[in-house]
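I need the structure of the sequence given here:
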Amino acid sequence: MSMTEADRARAPRRRDARERRDKLLAAARSEFAARGVDASLERIARNAGVAIGTLYRHFPTRMDLLLAAFEPRLQEFLGDATEVAELDDPWDAFVRYLENLFRAQAGDRGFNDFLSRRFPGSPETERIHDELCHQIGRLLARAQDAGEARPDITLADIVTLIWSNGRIIDATAATAPDAWRRHLHLMLDAYRAERAHPVPEPPLTEKQLYDAMVDLSKAD
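Here you go, the predicted model:
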């Protein structure tokens, strides 16, 4: 079928639109990685060489841009997590998962923010967070059932570890970018079943955890 004059006229416009979208995504990934999820959209548009109106035509909301920018990293992480979950040793699987998760945090401030917060107005981010929580819960339960992880550790304890790791990354990124690994493995040592001792404070409830993550998204 031959291309009509109208088709020929539209093809360059579609190509230009794809190129502008690609430039916006590249600028967004760079800016979110450096400055977090609250990075200036105007700066992203400027770095991409387009007007802010062009950004909004491609991505009507900040969350649309965030999801598009983070999609490759999320898909890579979720794919790696599926492989890790199939490891025979439950403790090794739990440790590998957290190492991969925290390594992703360390390499991208925006991804760090994304992991640490909840965005209840976005069904897609809620779905992604739920999937991450289910993965952590399954791996933790396997390690606990095997008698390798202490039985009183909860998902909330892992999320608070993600929060503390984010602060460590912020503090040491310029001077000791791998310092987070020491903290993680010190904490993992404390999570082993044979290290278990009574603790004076109960874990956060599911509601307390969720509300705290939502509050973080409002903080800035």
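
rest of the way, CA atoms for contacts and neighbours
Fine.

for stretch 202-211, how far is the first residue from the last?
17 Å (C-alpha to C-alpha, to the nearest Å).

I misspoke; the intended subject was stretch 103-116.
For stretch 103-116, the end-to-end distance is 14 Å (C-alpha to C-alpha).

close enough to count as contact, A69 and A27?
No: A69 is beyond contact range of A27, at 9.2 Å (criterion: C-alpha atoms under 8 Å).

And the helices in the protein?
With DSSP state H, the ranges of helices along the chain come out as 5-35, 41-48, 52-58, 62-85, 90-106, 109-116, 123-145, 155-172, 179-191, 206-219.

and this one, so I can compare the two:
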Amino acid sequence: MPRKVTHALRSDARDNRDRLLDTARALFSVEGLTVPMREVARRAGVGPATLYRHFPTKEALVTAAFEDQLRACRDIIDEACADPDPWRGLCQVIERICVLHAQDRGFTEAFLSAYPRAFTAAVGHGHMLEAIADLAGRAKRTGRLRPDFVPDDLVLMLLANKGLQTASPTARPAASRRFAAYVIQALTHGPHNTPLPPPARLATPEPGRGRARGREDRA
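Below is the predicted model:
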């Protein structure tokens, strides 16, 4: 095949992939992850075969679509862990991640539990959770973080923060920062603390959900 033709085909393939990712990000951000794959292809102006050639499953599409946000999350956590004051670092995680998640419904759904295996493999999702747990442990030892805090409380925070996505895009960052300030005050250890109910496991996928998703991925 002539070199110019080969280059044109590769360029077309890159353009199609970029257009699919841009379309997926826009749809997931507003409508969540329930958007069918064929709708992503239709909005991007390509056929379903082109979509599946680049992204065989919805898991692959979601992982690629949110790679930048995942990397931003990892950077936030890495910077916080490097802070010599672990309580200040944990507060920075809460403030910055709340704002990041308030802006994108699809990313919040994906991050919480929709595709845990893909996110773990993509940019160290498991590492991020372990790093937060270690940071929280160090913050407890300073006496600033209430001793009954558990990492799943951050999942609870993100679930509550997700409700801000119903507000106007311009209001979300300010509302999210205010919400984060309330969370930080609630987590601060002091004489006003009262015992909390037992923690709930919130980030574990439902049994059998992965098998069902295999059928949904090609919807």
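
Now for E31 of structure 1, how many residues are close by?
Residues lying near E31 of structure 1 (other C-alpha atoms under 10 Å) number 22.

cool, A219 of structure 1 as well?
For A219 of structure 1, the neighbour count with other C-alpha under 10 Å is 6.

Roughly how far does it sit from F111 of structure 1?
17 Å.

Then D16 of structure 1?
29 Å.

So those two - more neighbours on which side?
Counting neighbours by other C-alpha under 10 Å for D16 of structure 1 and for F111 shows that F111 has the greater number, 23 against 12.

mind checking how far the more buried one is from L24 of structure 1?
In terms of C-alpha to C-alpha, F111 of structure 1 sits 17 Å off from L24 of structure 1.

What of W91 of structure 1?
On the measure of C-alpha to C-alpha, W91 of structure 1 and L24 of structure 1 end up 41 Å apart.

So for the two, which residue has more residues nearby?
L24 (26 against 21).

Hmm, K162 and A102 of structure 2 touching each other?
Yes: using C-alpha under 8 Å, A102 of structure 2 is in contact with K162, at 5.9 Å.

anything in contact with each of these two?
Residues touching both A102 of structure 2 and K162 (C-alpha atoms under 8 Å, 6 or more residues apart in numbering) are T108.

Looking at those two, which is more packed in?
Shown here are A102 of structure 2 and K162; by other C-alpha under 10 Å, A102 has more neighbours (26 against 19).

Under the alignment, what does that one map to in structure 1?
Matched across to structure 1, A102 of structure 2 falls on A106, judged by TM-score structural alignment.

what's near enough to touch that match?
By C-alpha under 8 Å, 6+ apart, A106 of structure 1 lies in contact with 112, 166, 169, 173, 177, 180.

among these, who's most crowded?
Counting by other C-alpha under 10 Å, top hit in these: N112 with 27 neighbours.

for the nearest residue to that one once chain neighbours are set aside, what are its contacts?
In this structure, N112 of structure 1 finds its nearest non-sequential neighbour in Q105, 4.5 Å apart by C-alpha to C-alpha, 6 or more residues apart in numbering. Q105 of structure 1 makes contacts with 111-112, 115, 166, as judged by C-alpha under 8 Å, 6+ apart.

re the thing from before, if we take the contacts of A106 of structure 1, which one ends up nearest to A48 of structure 1?
Nearest to A48 of structure 1, judged by C-alpha to C-alpha, of those is N112 at 23.1 Å.

shouldn't that closest one be in contact with R167?
No: using C-alpha under 8 Å, N112 of structure 1 is not in contact with R167; the gap is 9.7 Å.

Reformat the helices of structure 1 into TSV and put distance to V199 of structure 1 next to each item.
Conversion of the helices of structure 1 to TSV gives the following (distance: least, C-alpha to C-alpha, whole Å):
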stretch	distance to V199 of structure 1
helix 5-35	36
helix 41-48	44
helix 52-58	49
helix 62-85	29
helix 90-106	22
helix 109-116	24
helix 123-145	17
helix 155-172	12
helix 179-191	12
helix 206-219	18
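
Could you say which of those is packed most deeply?
helix 109-116 (a mean of 23; mean count of other C-alpha atoms under 10 Å).

still contacting in structure 2, which of the contacts of Q105 of structure 1?
Contacts from the contacts of Q105 of structure 1 that recur in structure 2, judged by both residues aligned by TM-score structural alignment, their matches' C-alpha atoms under 8 Å, are 111-112, 166.

Closest one of these to A156 of structure 1?
Taking C-alpha to C-alpha as the measure, G166 is the one of the kept ones among the contacts of Q105 of structure 1 closest to A156 of structure 1, at 15.3 Å.

who's in contact with stretch 148-158 of structure 1?
By C-alpha under 8 Å, 6+ apart, stretch 148-158 of structure 1 touches 90-91, 133, 136-137, 140, 143-144, 191-196, 203-206, 209.

In structure 2, what range does that stretch match?
Stretch 148-158 of structure 1 maps onto residues 144-154 of structure 2, going by TM-score structural alignment.

can you give me how far that stretch is from the chain middle?
Taking C-alpha atoms, centre = their mean, to the nearest Å, one finds the center of stretch 144-154 of structure 2 at 20 Å from the center of the full chain.
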